[in-house]
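# need a structure here:
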Amino acid sequence: MGASYHQFCPVAKAMELLDERWTMLVIRELVAGSRHFNELRRGLPRMSPTLLSKRLQQLVAAGVVQRRPEGSEVQYLLTPAGRELEPIVLALGAWGVRWIGKIGDQDLDPKLLLWDMHRSVDRARVPAGRTVVEFGFDGVAPQLRRWWLVITPDDVDVCDSDPGHPVDVLVGCRLRTLVEIWMGNLGWSDAVRAGSLDLAGPRVLCQDLPTWFSSTFASVPRPASTASMQAV
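Below is the predicted model:
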């Protein structure tokens, strides 16, 4: 628990727990479906394992998260108190989309982007069998340049090394372009028409690929003032 505000106000009491660095992002990951420590780390790639352990311990002690042993592993699950935070997390994200300015270069992270995309795949819309989508990002470090999503009827894997399967669709762009698409600031077809996004593969797969993904915040309506801020 963070330092006390010494106020009886329930907002102050809630924030004594929730406003410590990374805490709400840990809850965001649990809301998004992460259950194991390594899954949480992949959704929080810049958070140290030591700090993640500490925040989980604090959330367990506060009754927001349940630590459940599962064989040789441990699951972290939101309690009823934790699940009540889901609409707050979603409202914060929607507010951020509507009112926070443009995304800085330091915010662009292919690890987080592909992790978020992989858990948002609508597998019912993807062709039966195994479908492999390769992403190639221009202008990033070589070790971060190529990523793969391997989609099967039962699972979606995100890989940062070649999984060895034939690629069905190749997506080529700058990292910023795909982040802007994922956040709803740019349309897939608009990016293709502008030449900032290349799709290579069978025509029907390239046409359908945008429908395979469902970004949580892409559909949030933008006030005109936000659109002008992001265009600056």
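# make it CA atoms for all contacts and neighbour counts henceforth
Fine.
# show me which positions of the helix or strand where Gln230 lies end up buried.
Assigned by DSSP states H and E, Gln230 belongs to helix 224-231. Within helix 224-231, the residues scored as buried using 16 or more other C-alpha atoms under 10 Å are Thr226.
# what's the closest non-adjacent residue to Gln230?
Leaving aside its sequence neighbours, Gln230 sits nearest to Lys102 (C-alpha to C-alpha, 6 or more residues apart in numbering; 4.5 Å).
# state the distance from the one you found to Asp116.
Relative to Asp116, Lys102 is positioned 19 Å away (C-alpha to C-alpha, to the nearest Å).
# this one next, for a side-by-side:
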Amino acid sequence: MPRQQPPTRPVRRRSYDQFCAAARALDSVGDRWTLLIVRELLAGPRRYTDLHADLPGVSTDVLASRLKDMEQSGLAVRRRLPPPAAASVYELTEHGRGLLPVLSALARWGTPALAERRPTDAVRAHWFALPLLRALDGTEHAGVVEVRLEEGEFHIRTGGDTQGDDAYGYGPAPYPDARIVLDAELCLALGRGELTLAEAVAEGRAEVHGEGPLAAELRGG
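Now for the predicted structure:
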């Protein structure tokens, strides 16, 4: 009779084992790559292959492990898209979307380190959504703004309450309320509060297109 193997215990994730809110948070998001995966999923549901493509340097094993950890922590879920897509995507839960202000604050703290782009630096257009969201915080009129950079396009939501919605997204928006054309350096300067978008438009450093109230507000009208 074959010897019966003892039941396998679930692997316990590493913990700081400290009764501290910051330590508990780092138990969930303190591992390398986790917050950058959150950054990607804040733009909306993504397939595993798309995540891997926009996270240069992460191995397939590490990405799969982090996604599994995020599911176990209630930060993300995996779901199957209906036909004809027939693909699985990962998306943030409401708990996971609550990390937006954390990422925004972290990006603001790290902005001084972007004084010079290194030859080895990867770049994606939507990575500039965080400083631009910060720059447009407090916009009176709510809507979707399409942003065009030399590096590509993305779109963001401004004004009002975006709870439950994606704060930003990949590529052009289907029906934007305004379009902004600018460069990455100006995005960072706006995020640092060095000038407003209306001032950048007046100086000829940015263009705002659109006829509605949101476009007019962004132009400073």
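# drop the TM-score for these two in here.
The TM-score (TM-score structural alignment, normalised by the length of structure 2) is 0.52; 173 aligned residues with a C-alpha RMSD of 4.6 Å.
# gap between the residue nearest the centre of structure 2 and Ala215 of structure 2?
Here the mean C-alpha position of structure 2 is nearest to the C-alpha of Arg39 (C-alpha atoms, centre = their mean), at a distance of 3.2 Å. According to C-alpha to C-alpha, Arg39 of structure 2 and Ala215 of structure 2 sit 26 Å apart.
# can you check Pro131 of structure 2 too?
19 Å.
# neighbour count for the two, which is higher?
Higher neighbour count among Pro131 of structure 2 and Ala215: Pro131, with 24 against 21, using other C-alpha atoms under 10 Å.
# wait, that one sits on Leu190?
Yes - under the criterion of C-alpha atoms under 8 Å, Pro131 of structure 2 makes contact with Leu190 at 7.1 Å.
# before we move on, back to that, is it true that the residue nearest to Gln230 of structure 1 touches Ala227?
No - when contacts are counted by C-alpha under 8 Å, Lys102 of structure 1 is not listed as touching Ala227 (9.1 Å).
# what is in contact with these two at once?
The contact sets of Lys102 of structure 1 and Ala227 do not overlap (C-alpha atoms under 8 Å, 6 or more residues apart in numbering).
# secondary structure element holding the residue nearest to the centre of structure 2?
helix 34-41.
# re earlier: need the contact list for the residue nearest to the centre of structure 2.
Applying C-alpha under 8 Å, 6+ apart, we find Arg39 of structure 2 in contact with 100, 103.
# state the distance from it to Pro56 of structure 2.
From Arg39 of structure 2 across to Pro56 of structure 2, the span is 14 Å (C-alpha to C-alpha).
# in terms of secondary structure, what does the one helix or strand Leu92 of structure 1 maps to contact?
Here Leu92 of structure 1 sits within helix 86-99, counting by DSSP H and E. Helices and strands touching helix 86-99 of structure 1, by 3 or more C-alpha pairs under 8 Å, 6 or more residues apart in numbering; DSSP states H and E, are helix 23-31.
# could you give the angle of the helix it packs on to helix 86-99?
Helix 23-31 of structure 1 and helix 86-99 are oriented at 110 degrees to each other (axes from the mean of the first three to the mean of the last three C-alpha atoms, to 10 degrees).
# after helix 23-31 of structure 1 comes which helix or strand?
helix 37-43.
# give the buried residues for the next helix or strand after that next one.
Where DSSP H and E defines the elements, the next helix or strand beyond helix 37-43 of structure 1 is helix 49-61. Neighbour-count burial for helix 49-61 of structure 1 flags 52, 55-60 (criterion: 16+ other C-alpha under 10 Å).
# where along structure 2 do the helices fall?
21-29, 34-41, 48-53, 60-72, 94-97, 100-110, 129-135, 184-191, 197-202, 213-219 (DSSP state H).
# list the buried ones in the second one?
By 16+ other C-alpha under 10 Å, the buried positions in helix 34-41 of structure 2 come out as 34-35, 37-41.
# the residue nearest to Gln230 of structure 1 maps to what in structure 2?
Mapped onto structure 2 by TM-score structural alignment, Lys102 of structure 1 lines up with Pro112.
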